[in-house]
Every structure is written in C-alpha cells, then in structure tokens.
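In: predicted model and sequence below, questions to follow.
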Amino acid sequence: MSHTQSAACCNTPAVISKGYKEQGQFITIDGLKTYTTGPSSAKQGILVVYDIFGFFPQTLQGADILAHAHNEHQFRVFMPDFFEGKPADISWYPPDNEEKGKKLGEFFQTSAAPPKTVERIKSVMSELKSSNPGIQEWGIVGYCWGGKIVNLVSASGTLFKAAATCHPAMIDPKDAANVTIPMLMIPSGEEEKDAVEKYEAELKVPKKVEWYHDQVHGFMAARSNLEDEKVKAAYEKAYQTLLTWFHNHM
C-alpha cells in the first residue's frame, strides 16, 4: 500500500504531561507480556522495541499516538516486554559514576544483549502474524537500545516494510549497509554527530534523518520530561514525523 501525506496524519492526540493512562491492554505474545493498542481492524501493524527502561508512561503514550492519530489510517501497535519484568533502573542513567556504569554494562551484556532480542523478535513476529492475519504490512520502531535492534532486523529477508529509530544507541555505520527497507532516524543532541552522518551516508534505501539537537537521549520515551513545555513540543513534533514516515512507507 502506498499513501501520500495528508494533514490529518499529523493530528496527534493531546499529549498528557503527567499521570497518563494507557488506552490499550496487555496480552501475552510468545510468552511475553505485550502492550497492544489500536483497532483490531487495522491492516498495518507496528512492532515497538522500547528502551532499556521498559513500560514507561511516556513510551506507552507514544504507542497510543501511533495507533490512534489518524481515523482513516490507523495502526495496530504491539510492544513486547523483552526484559520479562526486569528492565534497567532509570536511576542508572546517565552512568555518571562507576557503580551506575557497572550496572548498565552488566544489563547490556545479559538482558539487553542484541542477538538475544533479535532471535526473540523472530518468534514474536511468527505468533503475531498467525494471530493477526488481517495485518498485511508491518513496520518497526525502536527507542535508544531498541534502535540498535531495529537496525539488526532490517536486513535482507526482513518481515518489516518500514523502520524507524528514535535517539538510537550503539550507532554503527556498518549496520546501514545491510538495511533493506526505508529507514527514519530521529537523533537527539546526545548522539554522536559523526556516527550519525556516516550511518546516513551508508544507507542505500529511502531515508530521513531529523535532528533534535536541544533534546536529551530518550526524549521520545522513558527519559522524556513532558512537564517541560519545550520537551513536550519536541515530543509531539517527533511523533508527527514518525507517523508521517509510516503513513508514507506503508
């Protein structure tokens, strides 16, 4: 399916600064607690790979925005709990002392080891496709750590039609050469400029890079301070970009 951008696609629901109550529900997919939101009649699905802090209200709100922002082109969104109830503690970030650095390092080597999640996505998607036969196309978006996962599952033979990474971690220009589907990147001011530019240059697919130089790593997910009007405005704008990307490439 091919859709051009319309004004309606960018009408994101009002962003709630504090005390957000998710619109979807939690189900079990491949043995994992999974947040799902959006109409069951949707013909397109989006898999969300959260950041290392798991099911935060800001990230759940983002999933709801993706699912409900356009009455005529809605997505069914799924966000599995790849850490099985044991995400990283947000107090570990930023890792500005030895103890925090050690805890984050251990988490990335065990629970957040990318190959482990890449393999789990294969079985998750197998069940999602089987249980949602009405979904004809799939997109994928990842935040921070999830951005690395998105790159790794966007290579030849991917199940996904379009991809996006939001303030991605572990940016490696070598990953770009293997990407075979349209790729959006939304870097924050804390991503390494040289790495992002080299990555962008290596992409051979439809691509877009939209910088948010005045925002922190995580501003679209767990580390977003939506009570700050400047952050809230950036969050809203970035989700408009994300929606437009999926509307145009799915």
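Out: Good, I have the coordinates.

In: C-alpha from now on. contacts and neighbour counts both.
Out: Will do.

In: separation between the residue lying closest to Pro39 once chain neighbours are set aside and Gly139?
Out: Among residues not flanking Pro39 along the chain, Arg76 sits closest, at 5.9 Å (Cα to Cα, 6 or more residues apart in numbering). Noted for Arg76: a distance of 10 Å to Gly139, by Cα to Cα, to the nearest Å.

In: and for these two, which residues touch both?
Out: Gln44, Gly45, Ile46 (Cα atoms under 8 Å, 6 or more residues apart in numbering).

In: tell me if I'm right that the first one and Met250 touch.
Out: Yes: counting by Cα atoms under 8 Å, a contact exists between Gln44 and Met250, whose distance comes to 7.5 Å.

In: list residues touching both of the two?
Out: Common neighbours of Gln44 and Met250 (Cα under 8 Å, 6+ apart) are Glu137, Trp138, Gly139.

In: got TSV for those residues, with distance to Pro182 too?
Out: As requested, the shared contacts of Gln44 and Met250 are exported to TSV (distance: Cα to Cα, whole Å):
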residue	distance to Pro182
Glu137	13
Trp138	12
Gly139	10
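
In: ok, those vs Gly105, which is closest?
Out: Closest to Gly105 out of the shared contacts of Gln44 and Met250 is Gly139 (29.4 Å), distances taken as Cα to Cα.

In: here's the one I want to compare it with:
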Amino acid sequence: MAQSEQTAETLRSKTLLTQFFADTGECCPPQSTSNPSKPNVPHPVSAPTGYEYKGKYESVGEYDKVYVTGPDEAKHALVVIYDIFGFWQGSDLLASHLLDTSPTRIYMPDVFRGKPFPKDQDGDKDELKKFFAGTAKLEHRLPEVLDFAKTLKKDHGVNRVSILGYCWGGKLAFLSLASGTPFCCGAVIHPAMIAPEDGENLTVPFGFYPSMDEPKNVVEKIQKDIEGKPFAGKSDYHLYDTVHHGWAAARADLSDPENLKQYEDVYRRTAGYFAKVKC
C-alpha cells in the first residue's frame, strides 16, 4: 500500500471519532478525577506569565510562522504540536534539557494559521464544534504536518525528525505515527481525544505521559498495546496521576507547587526519552 493510501486509511479509521468531537464540541478531558467539585469541565486556561521566549519565529516549509528554538547545527529535529490555544513556552525548556545529551532543533509550526481557539471562549461547545470542523480538523492538519517533517529532512539539514504533541496536538501525534510515518519516534503529554486503538496503530517508539484526567481504561489499553510492540524497550511511559489534563501546556497553573513540580518533571523526562531513543 502506498504511503498516501496508508495515510488515507488511517484517517478513514478515525473519522467517526473525530466527527464525534466536532459534533459535541468536546475535546479536553474534564476534571472528573483531578477536581471532583467541577467534574464536567476542563481545568481553566492559565493566565499570562510574562515569559520571554528564547527562540524566534521563522517561515519554514508551507508554514509562514514556526517557532524555532535550539542549536542551528542540530541533526535532530523535533516537531511540537501545540494544544488548541496555540503557542506555548515549553519548547525552550525541552531544547535546554536536550542541549548536552542530544542537541535538538525544535520546530513548533502554527498549524492553526494564526487562528487558535480563543481562550475567552473556552467551554463554549458551539464555538468548539466550529473549530474542530474547520481550523482544527485533524483530517486536514495531519497531511500538512507529515509534509512538514519531510521538508525538514529534505531542506533543513536534519537526518532525524520526531514529534511531540499536547492535548489536541497529542491526538495528531498519535495519528502521525501510523504506517508510513516520516517520524522516527514520538511522544504525547496529556493527549486529548484518545481512543483504544491509538496504541495499536503506532509503528515507532513512543513516549506516553497522560494525566489523571484521561480515561483510565483507554490509557491502560494504549499502554498495553505499546508493551506488545517490537519497539517497547525504546518507549517510555509515566502516568502523572497527581495533576490535571493540560498541566504542561496552556492549562498549567505554575503557581501551584504540585503542578510546577510535575511540569518540570515531565519536561526532564520527555527530554530524557528523546535523548535515549535517538531515533
């Protein structure tokens, strides 16, 4: 089966799931475990921190705006896919952790083309339905990200490209690692919209870092499938069972000691995974 056909088949197998989220306007897991007092809503979006970014924005491939950080001479590229709220500061921390062990050039493309989901409309299901049916439609964004990985290898002097996704971006990362993937490995942090078959479809080493809010039965099924893969020994898993969905990206509350502790831990762990796997 040709790679384009494999990608199409992967997309078809996910159509019902992604259509469900487009129909319901649901994405991020609610605080059913982390905050029983508000069991039906996601953790709130974090307030601005005043963080000063270390990298720069460039035009790369078909994207007019890509946040780029890490050493220019790195031969490993890591494509980071943000959550529905757009750019987030964690890439600088990853690049710093990887500098001594596995120098990595990190690329965070603006997959929403300047139109992330408005933070002040968080929880508005009607607006989320529109967003998932248009700007954030996985069937449309996935081929673009796959092409971006190929562009990095062809035109930007790297010989290895991996992927990391958060929340919505975590779902896209899962989909991008099926048969025929241009990525040599991948990882997700508090992924959204996960399905039992997501682990079955993985074809390369995988770092899996869910929070306490992702559905436990689905997390366990995915991890069990990873453990049965030939690349299980190169993969990594840790359940962050003391923090909420979104603790490492736009829903992070870095004023909370436990959130900050696990935020720092997951970035160290993720960097350690990418350095070790050396895909």
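Out: Thanks, I have it. Remember, predicted model here, so these are calculated numbers, not experimental data.

In: ok, back up a step: buried subset of the shared contacts of Gln44 and Met250 of the first structure?
Out: Glu137, Trp138, Gly139 (16 or more other Cα atoms under 10 Å).

In: part of a strand, is Phe26 of the first structure?
Out: Yes: residue state for Phe26 of the first structure (DSSP: H, G, I helix; E, B strand; the rest coil) corresponds to a strand.

In: show me the contacts for it.
Out: By Cα under 8 Å, 6+ apart, the neighbours of Phe26 of the first structure are Lys33, Thr34, Tyr35, Thr36.

In: turn those into a markdown table, including distance to Ser131 of the first structure, neighbour count and secondary structure.
Out: Converted to a markdown table, these look like this (distance: Cα to Cα, whole Å; neighbours: other Cα atoms under 10 Å; DSSP: H, G, I helix; E, B strand; the rest coil):
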| residue | distance to Ser131 of the first structure | neighbour count | secondary structure |
| --- | --- | --- | --- |
| Lys33 | 15 | 17 | strand |
| Thr34 | 14 | 20 | strand |
| Tyr35 | 15 | 22 | strand |
| Thr36 | 13 | 26 | strand |
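
In: adding distance to Trp245 of the first structure, write those residues out as CSV.
Out: Shown next, in CSV, are the contacts of Phe26 of the first structure (distance: Cα to Cα, whole Å):
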residue, distance to Trp245 of the first structure
Lys33, 27
Thr34, 24
Tyr35, 22
Thr36, 20
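
In: of all those, which two lie farthest apart?
Out: Lys33 and Thr36 (9.8 Å).

In: what sits in contact with each of these two?
Out: Phe26, Ile27.

In: between the buried ones among the shared contacts of Gln44 and Met250 of the first structure, which is nearest Ala164 of the first structure?
Out: The shortest approach to Ala164 of the first structure among these belongs to Gly139, at 8.3 Å (Cα to Cα).

In: part of a helix, is that closest one?
Out: No: Gly139 of the first structure is assigned strand when assessed by three-state DSSP, not a helix.

In: picking that back up, can you find the partner of the residue nearest to Pro39 of the first structure in the second structure?
Out: Matched by TM-score structural alignment, Arg76 of the first structure corresponds to Arg105 in the second structure.

In: OK, contacts around that match?
Out: With the criterion set at Cα under 8 Å, 6+ apart, Arg105 of the second structure makes contact with Val68, Thr69, Gly70, Pro71, Asp72, Glu73, Ala74, Lys75, His76, Ala77, Leu78, Ala95.

In: as a markdown table, those residues with distance to Cys184 of the second structure and secondary structure would be great.
Out: Output for the contacts of Arg105 of the second structure, formatted as a markdown table (distance: Cα to Cα, whole Å; DSSP: H, G, I helix; E, B strand; the rest coil):
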| residue | distance to Cys184 of the second structure | secondary structure |
| --- | --- | --- |
| Val68 | 20 | strand |
| Thr69 | 20 | strand |
| Gly70 | 19 | coil |
| Pro71 | 20 | coil |
| Asp72 | 20 | coil |
| Glu73 | 19 | coil |
| Ala74 | 16 | coil |
| Lys75 | 13 | coil |
| His76 | 10 | strand |
| Ala77 | 10 | strand |
| Leu78 | 10 | strand |
| Ala95 | 18 | helix |
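
In: can you pick the most crowded of those?
Out: Leu78 (26 neighbours; other Cα atoms under 10 Å).

In: what lines up against that residue once you look at the first structure?
Out: So, by TM-score structural alignment, Leu78 of the second structure is matched to Ile46.

In: what about Ile52 of the first structure, distance to Trp245 of the first structure?
Out: 24 Å.

In: so the residue lying farthest from the centre of the first structure versus Leu104 of the first structure, what's the distance?
Out: The C-alpha centroid of the first structure is most remote from Glu98, which lies 28.8 Å away (Cα atoms, centre = their mean). Applying Cα to Cα, the value for Glu98 of the first structure to Leu104 of the first structure is 10 Å.

In: would you mind measuring from the residue nearest to Val111 of the second structure when sequence neighbours are not counted to Gly165 of the second structure?
Out: Spatially, and ignoring its direct neighbours in sequence, Val111 of the second structure is nearest to Arg141 (6.9 Å; Cα to Cα, 6+ apart). Separation of Arg141 of the second structure from Gly165 of the second structure (Cα to Cα): 13 Å.

In: tell me which of these two has more neighbours.
Out: The neighbour count for Arg141 of the second structure versus Gly165, taken as other Cα under 10 Å, is higher for Gly165 (24 against 15).

In: so that one sits in a helix?
Out: No: counting by three-state DSSP, Gly165 of the second structure is not part of a helix but strand.

In: helix/strand/coil for Lys229 of the second structure?
Out: coil.

In: show me the contacts for it.
Out: Counting by Cα under 8 Å, 6+ apart, there are no residues that Lys229 of the second structure touches.

In: gap between it and Pro109 of the second structure?
Out: Distance from Lys229 of the second structure to Pro109 of the second structure, counting by Cα to Cα: 30 Å.

In: check Pro143 of the second structure too.
Out: To Pro109 of the second structure, Pro143 of the second structure is 13 Å away according to Cα to Cα.
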